[in-house]
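Colleague: quick one: sequence plus predicted model below, questions after.
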Amino acid sequence: MDKLDPKTDGSSMDIVKDNIEQLKAIFPDVCCEDKVDFTALKQLLGDNVETREERYIFNWHGKSNARRIAQTQSTGTLRPCKEESKNWDSTQNLFIEGDNLEALKLLQKPYHKKVKMIYIDPPYNTGKEFIYPDNYKDNLNTYLEYTGQKDAEGRKFSSNSDSTGRYHTNWLNMMYPRLKLARNLLKDDGVIFISIDDNEQAN
């Protein structure tokens, strides 16, 4: 793999801008001064636009914010550590130590669509305490209010409340931006392998 160029502008790839550029290439008429005219876009797409508010979709509380997190630029820096490296001038390997979300953002520019295979081993969301945070649970009261099972005064609307969905919410919010950014790094024929158990396999 190519080495990271230390002479960068200090920011990660602007994913929103890149999305707009791709949209411009396909539908130049819907973009003006880096703004998207969604009315014009809907007209060009014709009957292929989904307008119903209720439809079958994989959704959860916080998904919109998770999408925004993936698109937010990072101003972090990857610092080379030559004294701890081997064969610095000839190695084809790269080891990054740090927050994986920030690292994925910083890899967007140099490795966009260049990676053949990704393997990840995320937290399994088992509810047990590990060194790596592995207990992503939404507050029960927040969950019940959001799902319409309880009002602001704490009165339950349903006696048959769902008590398991809240365990998945924050885990999904943690995973979504990382998978989204990892997908951007893959080649067209690239693959991603994920180790997971039954706790979140369905998600």
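Modeller: Arrived safely.

Colleague: from here on, contacts and neighbour counts on C-alpha atoms
Modeller: OK.

Colleague: need the longest helix for this structure.
Modeller: In the chain, with assignment by DSSP state H, the single longest helix is helix 166-185.

Colleague: what lies in contact with that helix?
Modeller: Residues from elsewhere that reach helix 166-185 (CA atoms under 8 Å, 6 or more residues apart in numbering): 60-63, 66-67, 69-70, 100-101, 104-105, 107-108, 111-115, 118, 125, 135-140, 143, 200, 203.

Colleague: could you redo the last one with a cut-off of 7 Å?
Modeller: For helix 166-185, contacts defined as CA atoms under 7 Å, 6 or more residues apart in numbering pick out 60-63, 66-67, 69-70, 101, 104-105, 108, 111-115, 125, 136-138, 140, 143.

Colleague: putting a second one here so we can go through both:
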Amino acid sequence: MTDEATKLPLESADIIGENITKLGQLFPEIMGDGKIDFDKLREILGDSVDEGQERYAFTWPGKRDAIRQSQTPSTATLRPQKDKSVDWDTTKNLYIEGDNLEVLKLLQRSYHGKVKLIYIDPPYNTGNDFVYNDKFDDPIENYKQQTGQESSANPETDGRYHSNWCNMMYPRLRLARELLSDDGAIFISIDDHEVKDLRAICDEVFI
């Protein structure tokens, strides 16, 4: 036998294992103990999941809709303002004004997997600070709300005090993860009000 023959692999390719690895790379949050959480995979792909069987999970009211928020394509458009720009033809910087959820979606096409560093300073959910609401029937009201022309509080007396904050953060963090390069890092400022929930979301999104 030749040396080349003795170096041939003696086992067939583990196609199933390779496919599981690829799925884990595409959707890290579906993996647990090296296995696929098929209910979570169906959720991410937009399918409904039977809630009849109870099991441990980090969840809250509105989580499924928060996942869908990150999956829904944006119909917004980024418009350049050359008259307000500096060194338009040579600059290496990009400054964008707009709703951060929509902007994160729009950046995916050009910057997916290319961003080295993300820093965010989200609302701390102290009860009076601004909390996004991503459901609006009237785009004018949406604009006023997102640009701070109307205030929005999230009092602790609200039965969904923490859920409201998680629903705002989850889709944005999922989209931010898609922008990060393999060696990229994200830094988040937060205080004690939501640090526990933030850590749990990050453990799921950036697993």
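Modeller: Good, I have the coordinates. Just so you know, these numbers come straight off a predicted model, no measurement behind them.

Colleague: tell me how the two chains score on TM-score.
Modeller: The TM-score (TM-score structural alignment, normalised by the length of the first structure) is 0.60; 136 aligned residues with a CA RMSD of 2.6 Å.

Colleague: follow-up on the earlier one: and the longest helix of the first structure, how far from the chain's centre?
Modeller: 5 Å (CA atoms, centre = their mean, to the nearest Å).

Colleague: give me the buried positions along that helix.
Modeller: Across helix 166-185 of the first structure, burial judged by 16 or more other CA atoms under 10 Å covers 166-174, 176-178, 181-185.

Colleague: likewise for stretch 98-113 of the second structure?
Modeller: Quick answer for stretch 98-113 of the second structure (16+ other CA under 10 Å): 99, 101-106, 112-113.

Colleague: filter the residues you listed down to just the ones in strands.
Modeller: Among these, no member is found in strands (DSSP state E).

Colleague: can you tell me which two in those are farthest apart?
Modeller: Farthest-apart pair in those is D99 and G113; separation 20.9 Å (CA to CA).

Colleague: and the one helix or strand E21 of the first structure maps to, how far out from the chain's middle?
Modeller: Using DSSP states H and E, E21 of the first structure sits within helix 15-26. The gap between where helix 15-26 of the first structure is centred and where its chain is centred comes out at 18 Å by CA atoms, centre = their mean.

Colleague: now the element after that helix, going C-ward?
Modeller: strand 31-32.

Colleague: so which bit of the second structure is the helix or strand that that following strand is followed by matched to?
Modeller: Using DSSP H and E, the helix or strand that follows strand 31-32 of the first structure towards the C-terminus is strand 35-36. Under TM-score structural alignment, there is no match for strand 35-36 of the first structure anywhere in the second structure.

Colleague: next, the angle helix 15-26 makes with the longest helix of the first structure.
Modeller: 60 degrees (axes from the mean of the first three to the mean of the last three CA atoms, to 10 degrees).

Colleague: give me the contacts around the helix or strand that helix 166-185 of the first structure is followed by.
Modeller: Of the helices and strands lying after helix 166-185 of the first structure in sequence (DSSP H and E), the nearest is strand 186-194. Under the contact criterion CA under 7 Å, 6+ apart, strand 186-194 of the first structure has outside partners 113-121.

Colleague: for strand 186-194 of the first structure, the distance to its chain's centre please.
Modeller: 15 Å.

Colleague: closest to the centroid, which residue in the second structure?
Modeller: R174 (1.2 Å; CA atoms, centre = their mean).
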